[in-house]
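Enquirer: turn this into a model:
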Amino acid sequence: MEKTLKILKKEKGYTFDIEQNVAINYGLCVGADVLGTANPAYSGAQMSEIFRVQSEGLDDTLLRNPELGGARAKELRLGLEAGLDIKPLADVGVPLTNIQWLRRAMAKGIDIRLYPEFQGSITKIIKKYNELCGEEKPKGSKQCTLRVVRIKKEVNEMVVQYDDLEKLEAVIGKINDAHLGKVQRLKEKLYECDIHTLGKSILKPVEQQTYFEIVKE
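Expert: From the prediction side, this is the model:
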């Protein structure tokens, strides 16, 4: 491997990171065309996929786009191993998740060119895939309404006067431990400890939580 790296450095000026070196070592082990293929423009994962395709005697042309990355190159490799026409899977403008489902559809013998849904969103792709493969999930025999409930969490800010910071911190610690729920009780506790508030409290919504609840019909 050191010899190969030296040749690539001398003849092409290439240097590689650890992941790419691992891929090169793998390529040498499986008898791939490492000298003709290795390029720092490829991630280590993508190079490994290219080398694997070469070792299996398959056409690696569409895997050589550096923009693919390892995950997309893997999808193309799986497609080649399944005997698929991988051209529709080589578009880097299509989200990876879409590509994965398109490959699954093609592996099931579906001609994705016949259905416009396979050019749409991932939701449309999965729905059409399930429909054609008979895997569409039952919609259920009953129905109910889901109510979306939003809860606002508010932070109370107040300006206080104090003389001793350590004393203030100690008082705040005790109040926090008491888990007082009302703002007025907090102000009273501060007053009891000779810490006076100035002005009115200001409430600010800082977080909004959303959850569902079932509305019984």
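Enquirer: all contacts plus neighbour counts: C-alpha atoms, from now on.
Expert: Noted.
Enquirer: residues contacting the longest strand seen in the chain, please?
Expert: As assigned by DSSP state E, the longest strand anywhere in the chain is strand 196-215. Judged by CA atoms under 8 Å, 6 or more residues apart in numbering, the contacts made with strand 196-215 from elsewhere in the structure are 144-162, 187, 190-191.
Enquirer: just those residues: which are in helices?
Expert: In helices, judged by DSSP state H, the following of the contacts of strand 196-215 are found: 187, 190, 191.
Enquirer: follow-up on the earlier one: now a ChimeraX select for only the buried ones of the contacts of strand 196-215.
Expert: For selection in ChimeraX, the members of these meeting the burial criterion (16 or more other CA atoms under 10 Å) are listed in this command:
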select :187,190
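Enquirer: so which of the contacts of strand 196-215 sit within strands?
Expert: Filtering the contacts of strand 196-215 for strands - DSSP E - leaves 145-161.
Enquirer: would you do the same for the sequence below? I want to compare the two.
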Amino acid sequence: MLQIVPLCMLCGFNASFLMSIIPTSMHFNENNANMLYIPAIYSLGAGTGEVLMGLIISESSKRIQGFGLKPTMAIGTAALMVYCTLIHASTPAEAPMKPTSEEPLLFYQSYPLIFVIALICGISDCCFNGVRSVICALVMPSRRAQSFSVSRMYQAAACVIIFFFSPMLPLHVYTVGLPLLAILSTFVFFKVVNSTERMERKLTSDTNLEQEKI
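Expert: The predicted structure is shown next:
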């Protein structure tokens, strides 16, 4: 169970970042002062990303064995890196902490960009929460409810940590730290999946041998 702690923490950090830190930084960015519909556009994009990715995972899992594990985790990590890059390039460094008129690194935000960022955020969140649910069931098949509850505890702890320190953390802490955590979580997740697959093959092989003896 401890092997999936990085993934559980990533789910918490990512959820807090996309639901609170990003919208706050967009409002604190005084370059967006005339953009009154940021909450609506951002919410629409995030919701669309969640639903769209959920449908993709559902349909692809029917056609591709194991799509809900490694491929979904890889998609989530890639999506996180993309949206962190877009946010880093378009948001002032102090925007998560206080109102600022500082210039962005590369380009200004617009409604289409905000929608795209939110869409990719929703995709990544759906991927991470999906693989967490699946791996909890695989790691502890006889105690699925307990393992999922423990994973939610780690996720909640991550949310508390990031909310507590958010008034003191500049933007690059999130946009650099989250991708690094995502990469670490991906490597650990792949290792757990490989271990689980080997265990399943061994159990299947043992079962077949017993049936042949009978």
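Enquirer: got a TM-score for the two of them?
Expert: Structural agreement between the two chains, given as a TM-score (TM-score structural alignment, normalised by the length of structure 2), stands at 0.18; 60 aligned residues with a CA RMSD of 4.6 Å.
Enquirer: how about the longest strand of structure 1: buried residues?
Expert: 196, 197.
Enquirer: what sits against residue 72 of structure 2?
Expert: Counting by CA under 8 Å, 6+ apart, residue 72 of structure 2 touches 57, 127, 128, 131.
Enquirer: repeat the analysis, applying 10 Å as the threshold.
Expert: 53, 56-57, 60-61, 66, 78, 123-124, 126-128, 130-131 (CA atoms under 10 Å, 6 or more residues apart in numbering).
Enquirer: check residue 165 of structure 1 too.
Expert: By CA under 10 Å, 6+ apart, the residues touching residue 165 of structure 1 are residue 171.
Enquirer: against residue 10 of structure 1, how distant is it?
Expert: From residue 165 of structure 1 across to residue 10 of structure 1, the span is 66 Å (CA to CA, to the nearest Å).
Enquirer: now residue 105 of structure 1
Expert: Residue 105 of structure 1 sits 45 Å away from residue 10 of structure 1, taking CA to CA as the criterion.
Enquirer: residue 202 of structure 1 now?
Expert: From residue 202 of structure 1 over to residue 10 of structure 1 the distance is 69 Å, taken as CA to CA.
Enquirer: what about stretch 131-150 of structure 2, distance to the chain center?
Expert: In terms of CA atoms, centre = their mean, to the nearest Å, the centre of stretch 131-150 of structure 2 is found 18 Å from the chain centre.
Enquirer: got the buried residues for it?
Expert: Residues 131, 132, 133, 135, 136, 137, 138, 139, 144, 147, 148, 150 are the ones in stretch 131-150 of structure 2 that count as buried (16+ other CA under 10 Å).
Enquirer: export those to JSON lines and append columns for distance to residue 7 of structure 2 and secondary structure.
Expert: Putting the buried residues of stretch 131-150 of structure 2 into JSON lines (distance: CA to CA, whole Å; DSSP: H, G, I helix; E, B strand; the rest coil) gives the following:
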{"residue": "131", "distance to residue 7 of structure 2": "9", "secondary structure": "helix"}
{"residue": "132", "distance to residue 7 of structure 2": "7", "secondary structure": "helix"}
{"residue": "133", "distance to residue 7 of structure 2": "11", "secondary structure": "helix"}
{"residue": "135", "distance to residue 7 of structure 2": "10", "secondary structure": "helix"}
{"residue": "136", "distance to residue 7 of structure 2": "11", "secondary structure": "helix"}
{"residue": "137", "distance to residue 7 of structure 2": "14", "secondary structure": "helix"}
{"residue": "138", "distance to residue 7 of structure 2": "14", "secondary structure": "helix"}
{"residue": "139", "distance to residue 7 of structure 2": "13", "secondary structure": "helix"}
{"residue": "144", "distance to residue 7 of structure 2": "17", "secondary structure": "helix"}
{"residue": "147", "distance to residue 7 of structure 2": "13", "secondary structure": "helix"}
{"residue": "148", "distance to residue 7 of structure 2": "12", "secondary structure": "helix"}
{"residue": "150", "distance to residue 7 of structure 2": "12", "secondary structure": "helix"}
